[in-house]
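[1] Here's my sequence, what's the structure:
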Amino acid sequence: MSELVRSHSFQTPQEYYSSFKTRPHLQDAFRDIDEASNLKTYLALLKDSQTRNFVLDFGNDDAWCAVNLDQEDFALLLRKPKPRCFGTRWINIWAPEQQKELIKTITSHYGVSERLQGMMCTDPVERPLKATVPTEPPRNNFRPRNSDRLRRSRPDDVEGNALRDLADPEEIRAAASFRGLTFANVIDQIWHFCSVDYGPKYTCVGYNSLFVVPQFEMDNGRELPAGKRLWSWLILCDDGTVICMQENPFPGLSGPSEKELQSVLSVVRRNMQLIFAGVSKQHFASSESDSLVTIRVRPFFEGGPDQVSIKQDDGPSLLFYYIFDDWVSSYALVAQREHKYGVSLNRLRQDMLSKPVVDLIHDLHRLGRQLAVLKRLYQSYELIMMRILQRQRMLRDEARSNRPQLAIGQSFGENDGDSRHSTTRSSFSFSTIPDASVGVQLSPPAVARFERLLDRIKLYCLSEIDSCLTEKENLTFLNFNLIALKDSQAVEKLTRITILLAKVTILFLPVSLMTGYFSTELRNVKGEYTINQYWVSFGVIMFLSAVLLWVFGYASDTVEGKTIYQSLSRSFFRMSRDRVSHHKNEAPGGTIHRS
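    Predicted coordinates for the structure are as follows:
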């Protein structure tokens, strides 16, 4: 038996795939992606909506891939050990609800619990074209219908008997509402839901991802960020196998247009394509601008001393990390400087400065809710990485104290256990260490990259979201302050107009009394005064009235043109002075021109 295993270990890829006598088509299904033509073909297949899965086996010298394998093919591949030339096996599955038996075959091989298998095979939530609101039955008719239904329930109906024991109709309704609840509903309603599970042969994480599709507005409602939300499962196994499952972006019969489908698939599968291309020896960065998206999980000894640092045993751990770290999507979401939320805040600020209205508060509230959901989503990534690093520290300490250091890809622990966490906190600690030593140990390069990713999430994503939330609160106060300032300016202007009219009235009141005196039909008054005497009296009284009004305004601090507005006299004086100075400046030029 040992000689048979040894002979399998030193097989070449051609000998390995040709050894499956019961499935001879496997030899033709696998192709070497180190050849340029095969790499181009497989990259095109990764963009095809009909591609449901692929298997990529690679090591230091070889990388072979096959697409759209069935359940029997996977069962046969898992039963036969990989040759030594392959250190890593990457199994990628799209649309898991259409390949349930295949998923159960793979996960059962690594001892995944039935409950976790059921969660992986849950049908996704289908989004109808138009949301329909179910009509709620009248409250007074709720009790008779449910009582008849409960009376007709069978004695062995556990759920029916449990509902019958509830006396309050509200309790019955609350209990019945969870009977149709699935895992797909949970991850669709709680975007920051995440899962971290461990077993003797695997480490499994589940998380939601949000993808921004250019030229297509993926509206999820006023309270949720725009984009395509997809759930992903990522499993690292003890034999160097990495399993990735991604939710179907368009479940159901009513699919999108071909253009929209290709645009969405090019974005949600972009990270897979970058990693896949990085495995091949044919893919090299053509310029310095491509270095950021160049991913290496396989050593190329002819590439220089930097590639020698990547060992074959590091392949599964690095692949596990790079699938989780979709940096391009995070950069397009909030990390870049001109992201959509910053642009929206700038637009709202300009609208406030031009015309502050109360309706802008609704836009700020909607933007704040979207940023809060996005913050909790990134906090779930932070939680996953903290749990992974916590487990790695425990496994490393146990390996150092109890037994010699094991190679990357070997399993630890005897008992199966799982741990699911969902949180809204942004800071975590390593104080709680589980007792059961389950999980798969990562290589040191992968651990270092997870630590770096944790710092980037805090520095570039969470800090940017916190800045946007702080700016949103400041804009809310700014809008109310601008509205109050606008109202105060309107009141001040109205007050100035009222004071001006009152001054004019007071100014002409003595003159009116004087005119009335001169026009009275009294003896020794009518016909005794001349017109010159009238106008002299008019001027003296008008002058004295103006002086008294100015003294009163100065004493009571109601002189026109104090803080914001200028008086009419001062405005007229400045306009006249500017016009005279303008004519004086033009006069020399005109004289020179005439001469």
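[2] For the rest of this, base every contact and every neighbour count on C-alpha atoms.
    Fine.
[3] Disregarding flanking residues, what is the spatial nearest neighbour of the residue nearest to the spatial centre of the chain?
    Geometric centre of the chain, nearest residue: Leu374, 4.1 Å, by CA atoms, centre = their mean. Closest residue in space to Leu374, ignoring its immediate chain neighbours: Pro225 at 7.1 Å, by CA to CA, 6 or more residues apart in numbering.
[4] Enumerate every residue touching that neighbour.
    Contact partners of Pro225, counting by CA atoms under 8 Å, 6 or more residues apart in numbering, are Asp219, Gln370, Leu371, Val373, Leu374.
[5] Name the residues of stretch 486-501 that come out as buried.
    Of the residues in stretch 486-501, Arg496 count as buried by neighbour count, 16 or more other CA atoms under 10 Å.
[6] So what touches that stretch?
    Under the criterion CA under 8 Å, 6+ apart, residues Glu560 lie in contact with stretch 486-501.
[7] Past the helix or strand containing Asn208, which element shows up next along the chain?
    Using DSSP states H and E, Asn208 sits in strand 202-211. As assigned by DSSP H and E, the chain's next helix or strand after strand 202-211 is strand 228-237.
[8] helices or strands next to the helix or strand that comes right after that next one in the packing?
    Counting by DSSP H and E, the next helix or strand C-terminal to strand 228-237 is strand 241-246. Contact analysis of strand 241-246 by 3 or more CA pairs under 8 Å, 6 or more residues apart in numbering; DSSP states H and E lists strand 88-94, strand 228-237, helix 315-324 as its packing neighbours.
[9] please give me the structure for this one as well, since I'd like to look at both together:
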Amino acid sequence: MDADHPQASTPRPLTSTDPQLPEYYQDIGVTYLLQEFKNLDDRASFELFERAVGNPKTGNFVVDFGDEEAWCGFDLAVDAFNGLLEAKRPAALNTRWINIWYPADHKPTLQEKSPVPSLDLEEGSETTELSSLSELDPLHNINHYSIVDDVWHYSSVDWGRRYVCLGYNSLYSVPTERREDEYPQSHRDLPDGKRVWTWLLLCEDRTVISIHEDPYPYKNGDLDKQEQRALNVIRRNLLNVFRQLSKARNSAKESPLTILPIRKQVGDSKEETLHRPTDAPGLLFYYLFDDWYTSYGLVVKREHQHGAELNQLREAMLQKAELSHVDRLHHIGRQLAVLKRIHQSYERIIDRVLEKQKATLASLTNSNILPGLQREESVSSSQPQIAEAESLLGVSLSSAARVRFERLKDLIRLYALSEIQDCLDQKESLVMMNFNLIAIKESYSVERLTRITLLLAKVTILFMPVSLMTAYFSTQLQDVRFTSHAYWTAFAVVLSASICALMLFGAVSGTLEGRMVVRPLSRVLVDFWRGKVGGSRTGA
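    Sure, this is the predicted structure:
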């Protein structure tokens, strides 16, 4: 997270100022900001910004937009952010989107807005105490991002007086070069793909802030072709949302599923026009969270990774069942469990976002908050009082955003979670099928061995009478003479009798020619006799 990206702190070369730039940006007092912000509805500027979104060295951007106009600036420095956050936006630019890709580069801004007491040399005793405590307790060395990296389904929903903040992991289906000898055994229990942590904030002043973890830290933006393709997949949803904020895009070439009603007017009625400024922040907040294309590629698509692998294992089992298949199914089950918990965390985030904050009696009693009827009675009080509506945590979403969050929850439950559960059930059935196939294969081996044993036994039994007959003919008996014709005649008779006896025994016992027949002959005769006797009794 601490890769150095100089583009985020150093302004780009100055260009000509847009003559249509609102006075709002001129009044901020940051000189180079006048050259950075350009009209997003201009075709040339839009194409330039569109390429900048896919550039791995781009650090941040800000978009201010309304129904009639939209202005955007990339790679802003700390003083530009300070000026934008402190100045009051005009009503025409009712919504702001701040996107940060490398949050480590913006620590000065965060520390200035939310200062944290530092430990200097005068506080050396406290530093020594903390270092010794961390040596005794290893939990002091665990930070937020280590938990995020270890627990993929970890999520966070924080409510403030004037904001709501979501933190969650996203898993992107991108090719990864994973070798068995380079990764520990635990990595086989994690799904293939790239995990990226995202912070998403909705503020009371209609500002949406998105902060993304660097997927390739310590690369300084120098990515190879495979990493660049993966970055395009990671930023695909964000790029689509960015395109929807411009009227210069070519909507004729877009898929209907990618068109988002953030600036696009769905209706021209009076109600739609009145609610559009209040709907835009919530819709932007929702569509940045709703990356349905990622879930579709992971678990919803018919030929997704785990479903295809389960089908391949099933075909391999039918060819030759092995115990190694059970080990692979175990790891697939662990990966599916991780995916299930990730989507359950999304469902929980939606529940928390849609949850309405209520003022309780305890919160009103143990605070300086009074209901509206009691507010006038407490004016003379020496202690300042706060209105009840201003005391509730979080930012209320518009109806347009709420219904979309509810729809997303249904999509996650009906498609993603149900598909994952189907794969888990299929995995369990494949484990049982593998053991059954192994048992069947062993039974076939035992049957084959039984056939060979029976064949050898029958050959031995077949020639045993012939051996006795030959021994008799080779005995020297007084006044007894054997001719060659008599020997071979006796040989044929004894051998034929032995063969007939073996066939009769095999038919009666049900082991004719070493194969298990459906029913032995003795059983057939018994059933035939019972049927005949039963039929005669019925006729009588």
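[10] ok, back up a step: give me the distance between the residue nearest to Leu374 of the first structure and Asp578 of the first structure.
    Applying CA to CA, to the nearest Å, the value for Pro225 of the first structure to Asp578 of the first structure is 55 Å.
[11] distance of Asp238 of the first structure from Asp325 of the first structure?
    21 Å.
[12] What of Gly221 of the first structure?
    Taken as CA to CA, the span from Gly221 of the first structure to Asp325 of the first structure is 27 Å.
[13] which one of the two has more residues nearby?
    Using other CA atoms under 10 Å, the more surrounded residue of Gly221 of the first structure and Asp325 is Asp325, with 16 against 10.
[14] Identify the single longest helix in the second structure, thanks.
    helix 418-473 (DSSP state H).
[15] Mean deviation, that helix versus the first structure?
    Compared with the first structure after the fit, helix 418-473 of the second structure shows a mean deviation of 0.9 Å (mean CA distance after the TM-score superposition for the first structure).
[16] Give the aligned range of that helix in the first structure.
    Structural correspondence for helix 418-473 of the second structure: residues 463-518 of the first structure, per TM-score structural alignment.
[17] Tell me the first helix or strand C-terminal of the longest helix of the second structure.
    Going down the chain from helix 418-473 of the second structure, the next helix or strand is helix 484-509, by DSSP H and E.
[18] what does that following helix correspond to over in the first structure?
    Taken onto the first structure by TM-score structural alignment, helix 484-509 of the second structure occupies residues 531-556 there.
[19] Can you give the distance from the matching stretch to the centre of its chain?
    Chain-centre distance of stretch 531-556 of the first structure: 72 Å, with CA atoms, centre = their mean, to the nearest Å.
[20] post-alignment, it versus the second structure, mean distance?
    Overall, stretch 531-556 of the first structure averages 2.1 Å from its counterpart (mean CA distance after the TM-score superposition for the first structure).
[21] which stretches of the second structure form strands?
    Remark: strands assigned in the second structure by DSSP state E are 38-39, 60-65, 70-74, 95-100, 155-159, 163-172, 194-203, 207-212, 369-370, 386-387.
[22] Val524 of the second structure is nearest to which of those strands?
    Of all the strands of the second structure, strand 163-172 sits nearest to Val524 of the second structure, with 64.9 Å by CA to CA.
[23] now for that closest one, which elements pack on it?
    When contacts are defined as 3+ CA pairs under 8 Å, 6+ apart, strand 163-172 of the second structure packs onto strand 155-159, strand 194-203, helix 324-354.
[24] ok, back up a step: run the angle between the longest helix of the second structure and helix 324-354 for me.
    Using axes from the mean of the first three to the mean of the last three CA atoms, to 10 degrees, the inter-axis angle of helix 418-473 of the second structure relative to helix 324-354 is 170 degrees.
[25] out of the contacts of Pro225 of the first structure, which are buried?
    Listed as buried from these are Gln370, Leu371, Val373, Leu374; burial here means 16+ other CA under 10 Å.
[26] Tell me the one among those residues nearest to Ser329 of the first structure.
    Proximity of those to Ser329 of the first structure (CA to CA) peaks at Leu374, which lies at 13.0 Å.
[27] ok, so what distance separates the alignment partner in the second structure of the closest one from Arg375 of the second structure?
    Aligned by TM-score structural alignment, Leu374 of the first structure pairs with Leu339 of the second structure. Leu339 of the second structure is 50 Å from Arg375 of the second structure, where distance means CA to CA.
[28] what's near enough to touch Asp41 of the second structure?
    Glu69, Ala70, Trp71, Ser246, Lys247, Ala248 are the contacts of Asp41 of the second structure under CA under 8 Å, 6+ apart.
[29] Let me know the closest of the residues you listed to Thr95 of the second structure.
    Ala70 (9.5 Å).
[30] Wait, that closest one touches Asp64, no?
    Yes - the pair Ala70 of the second structure and Asp64 qualifies as a contact (CA atoms under 8 Å) at a distance of 5.6 Å.
[31] Could you check how far the counterpart of Ile259 of the second structure in the first structure is from Ile592 of the first structure?
    In the first structure, Ile259 of the second structure lines up with Thr294, judged by TM-score structural alignment. Separation of Thr294 of the first structure from Ile592 of the first structure (CA to CA): 71 Å.
[32] Between these two, which is the more surrounded one?
    More crowded of Thr294 of the first structure and Ile592, by other CA under 10 Å: Thr294, with 17 against 8.
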